Each structure stands twice: as structure tokens, then as C-alpha cells.
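Q: based on what follows, work out the 3D shape:
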Amino acid sequence: MESESVRQTLDRLIQERGDDYASLSRMLGRNPTYIQQFIKRGVPRKLAEDDRRRLAAHFGVSEQELGGPPGPIGRAVHNEPQLVSDSRDYVLVPHLTPDGKVLPTEASPASGPESALAFQAQWARSIASGGVEALSVLRVDGDSMYPTLAEGDHILVDTADRRLRDGVFVVRTDESILIRRLSVNPTTKRVRASCDNPNYSSWEDCPPESLDLVGRVVWVGRRL
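A: Prediction:
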């Protein structure tokens, strides 16, 4: 299928579903403008295989409609919160991978066998700034944020909340994602990104534009 036709098809599906470009981009673990640039500017020229697969599953269409090979219609939406046991009281929140991408709920993250965690829907909505579809689960690896966060803790990351201010955020680096406590200097507006564990070094006096925020940490759960 020609790239222009693919872009038109994707735009139509988005409009019919009532989705928006930024939310779909976050679902793919991409920059918020990724889908808009693909549709409006043709950048990239075609969807990556994994992005195409996940979008087809999201909209319940064949990958062929999005420029892929002929195949079956995509399965149920994998990143939007899903009903648990046909109950509307709970939603499934998918995991983030160590490189900051959102996993399909049917996949297994490297950190453990579970692919998603279930949360009470009303509570999840109450802490999500941009809707529960923007929430992701991350398993804490290491002790850099101890005692606030311990290894093995599960945190909820609100990927719609990336307004730079004081708080605990997930930050994307060149190769991975890290959890850091951000403190903004009210005078210079430059940022200190620190670890709560004093044995780890901090990033001092960072320009705001140097920080790629994945989202704000809004909840932590741990096994006693």
C-alpha cells in the first residue's frame, strides 16, 4: 500500500475512534509528535514493523491496511486499559520496558512474568492527569532511589505529566530510563536531578531542555 494511502487510513481510524496523535505516540513509546509528523509530513516514510503491529491491534484492523503484509485482523487493544474478568471496576495498566517503551499487555517484561497490573478504575482515573491510558507500570531496578523506592517496587508513571517541576520523574537517557528526583532552581530555572541514595551522584545544574521526561511517578507499591 502506498505511504500516502497508509497515512490517510491511519488518520481516518484516529478520527473515527476519537483518539489523538499525542496519545497514540505515547502508546508506542515515541515522541508525542511522532504520529502527527507521520500523517502530516510523511516522516518517517513508513511505520516501523512493531509500531504497525501495535496500531493494527489498537484499531482492530489488518496490518495490511497500515502498509504491512496481508494477515489477520489485529487483536484487542493492548495498551488502553482493559477490562478484567468482564468487570468495569478494574483496568490493566501495561509495563514500560527498560528503554521506555510500553509493552503490549499480552507480552512479558524482562523484569518479571506479569505483563500488566490491575488497578481499581475510579482510583486510577483520580491520579491520572491525562486519562488512565497514559499510565504505565515500571519495576524499580537497583537502589539509587532508596529509601523512597527500593529494588523490586512497582511504580505508576503518568506519561501525560511531563511538565518540568519538583518531583520524582522517569527520565530517558541515550540507552535506558532512570528515576530521578528533580529540583528546579526558581531563579535560574536550571534543574538538579538527584538520587535519594547518597551513594549515587547527581546531575547538577542541568538546562531544562537537556532532560527527556518520560513521565511523573505518581504511585509506588511494594511487597513487605
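
Q: please count neighbours and contacts with C-alpha atoms only from this point.
A: Will do.

Q: kindly list the longest strand within this structure.
A: Longest strand in the chain by number of residues (criterion: DSSP state E): strand 212-221.

Q: so how far is residue 7 from the residue of the chain most remote from its centre?
A: No residue in the chain sits farther from the centre than residue 187, which is 31.3 Å out by Cα atoms, centre = their mean. Distance of residue 187 to residue 7, computed by Cα to Cα, to the nearest Å: 45 Å.

Q: residue 173 too?
A: Distance from residue 173 to residue 7, counting by Cα to Cα: 30 Å.

Q: ok, residue 98 next?
A: Counting by Cα to Cα, the gap from residue 98 to residue 7 is 30 Å.

Q: how many other residues sit next to the residue nearest to residue 88 when sequence neighbours are not counted?
A: Of all residues not flanking residue 88 in the chain, residue 121 sits nearest, at 7.5 Å (Cα to Cα, 6 or more residues apart in numbering). When neighbours are counted by other Cα atoms under 10 Å, residue 121 registers 18.

Q: give me the contacts around the longest strand of the chain.
A: With Cα atoms under 8 Å, 6 or more residues apart in numbering as the test, strand 212-221 has contacts from 100, 127, 149, 153-162, 167-173.

Q: another one to check against the first:
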Amino acid sequence: MKLDTQRKRILELVAHRDPPTDLKKASLACGKNHAYLHQFINRGTPRKLPEDVRYALARHLGVDESVLRADRDALPAVSRPNRFTPSPLADQRGGAGVIAVPEVRISASAGGGAHLEQEPGGTDWYFDSGWLRYELRAAPRDLRIISIDGDSMEPVLQSGDKVMIDLSRTAPSPPGIFVLHDGIGLVAKQLELIPNSEPPRLLIRSESPRYQNYERTLEEVNIVGRVIWFARRL
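A: Below you'll find the predicted structure:
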């Protein structure tokens, strides 16, 4: 059968995964029999990849689940309340093994929120390219560094900490710390998808007991990216 874009994308991601995998291992990682993905790609069975399988496969491949959506290429670009734009990240001065990750001059509030108004334009942070790709499992073009402002995520994150966010990881599964716009401002919070909620709802949680947890529907928030690393001045 002629492969569509989704099936070609899965084959490409499987072929380039590090550590290596194959369709058999990926099928088993999704909780299916070893031939499941082979049949899906080459025989068209099932016709549509179920949502739970898509999320499990995305976790196995280390990508956001949206990358595996069948209609991804047909969807219009979603307008986000931010001004992040891709930029060349290779550091020509530092050699091929060094990657520049730009610091964006905005603050993600860990308290009451902060609006995304300022343009990118901070300093660059330089990291070993192998460490970014293999340790953090991140594509350099998707990375930004921003500052935390507020105390609601203490002691995990403190005001003034620098955090690296991966803009490609916007699915709140598995749970983790994300930077999001919750309808009021830009915040850094623990996100967890509430099981069996319809429409899907998120639990938005602070680390500090001084702040109340709250809920939003998935459509009410704009998840900017997942926090994957932080730095703190001692």
C-alpha cells in the first residue's frame, strides 16, 4: 500500500531513534503484539492509530504526540501568545560540538503569572551537542532558556532560576513541570492530565503549600513547553 505522511513519519522516527529501536520493540512498548505497527504501516490495519497508542509510541520515540497525528500536516498553524521564533543555534566560534541555546528575555512566573510581551534577545548559553541530543533527548532548535519569577514552585524551582524548556513537548503526558499560559499569564507549574475527564482537564499544581491547585480544560491553556533542565546560583 502507498504510505501516507503519518506512516512515513513513524518509519523515519523509528529508524533514527537513539538508542535504536524497531517496529517490533515499538509495538511492544505500546502494549501491543509485536506485529501491531508493521500491520498498521504496511497493511493499513488498524486504519487509524488509536490515541492511547499514539501517546505511548510518542513516549517511546521521545517526541511530542502531535508529531504522530495523522492530520498534522493539514492543520493550520496554531497562534500562540508568545513570540518565540526559531533561530540558527550552531555556534560557529565554538566548533561543531557546541550548540547555542538562546535565553529569552521574559519571565515565567511561579506565582501570579506574567504576560509574554518581550521579544527574544537574551544571551546565548552553550552546551555540548551530544549532551543535548542524547542526555536530554532534545532537538537544539526547540530549546529556549527563561527565568523563573515567583515562589510557588519552591523548593523545586526558586525565583531567579534559569530553566530550559523544550517547545516541542507540549503534551502533559507523562506529568511534569511545564511553562504554560493559563489564560491569565505565563506560569511554570506541575501539570497532570486528569484521567477519564471529558472534556480533558488538567490539574495545575504548585509545589509550595501556600498556593492552591486549580484545574483548567486542555483547551483553556496554551502549553509552551516542558521544563527539562534548570540552573541555580549558589
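
Q: looking for the alignment partner of the residue farthest from the centre of structure 1 in structure 2.
A: In structure 2, residue 187 of structure 1 lines up with residue 196, judged by TM-score structural alignment.

Q: surely residue 153 of structure 2 touches residue 209?
A: No - if you go by Cα atoms under 8 Å, residue 153 of structure 2 and residue 209 don't touch, sitting 9.4 Å apart.

Q: out of these two, which sits in the busier spot?
A: Regarding residue 153 of structure 2 and residue 209, a neighbour count based on other Cα under 10 Å identifies residue 153 as having more, with 24 against 11.

Q: aligned to that one, what sits in structure 1?
A: Aligned partner of residue 153 of structure 2 by TM-score structural alignment: residue 145.

Q: do you know how far that match is from residue 179 of structure 1?
A: Distance from residue 145 of structure 1 to residue 179 of structure 1, by Cα to Cα: 7 Å.

Q: which neighbours do the two share?
A: residue 195.

Q: and stretch 21-38 of structure 1, end to end?
A: By Cα to Cα, the extent of stretch 21-38 of structure 1 from end to end equals 10 Å.

Q: my bad, stretch 148-160 of structure 1
A: End-to-end span of stretch 148-160 of structure 1 (Cα to Cα): 22 Å.

Q: residue contacts, the residue mapped onto residue 91 of structure 1 from structure 2?
A: Residue 91 of structure 1 maps onto residue 99 of structure 2 when the alignment is built from TM-score structural alignment. By Cα under 8 Å, 6+ apart, residue 99 of structure 2 lies in contact with 89-91, 126-129, 140.

Q: quick one: the helix or strand harbouring residue 168 of structure 1 to structure 2 mean distance?
A: Applying DSSP states H and E as the criterion places residue 168 of structure 1 in strand 167-172. Here strand 167-172 of structure 1, set against structure 2 after superposition, deviates by a mean of 0.7 Å using mean Cα distance after the TM-score superposition for structure 1.

Q: compared with structure 2, how much does the helix or strand following that strand deviate?
A: Counting by DSSP H and E, the next helix or strand C-terminal to strand 167-172 of structure 1 is strand 177-184. Its matched residues in structure 2 lie on average 0.9 Å from strand 177-184 of structure 1 after superposition (mean Cα distance after the TM-score superposition for structure 1).

Q: show the subsequent helix or strand relative to strand 177-184 of structure 1.
A: Counting by DSSP H and E, what follows strand 177-184 of structure 1 is strand 191-194.
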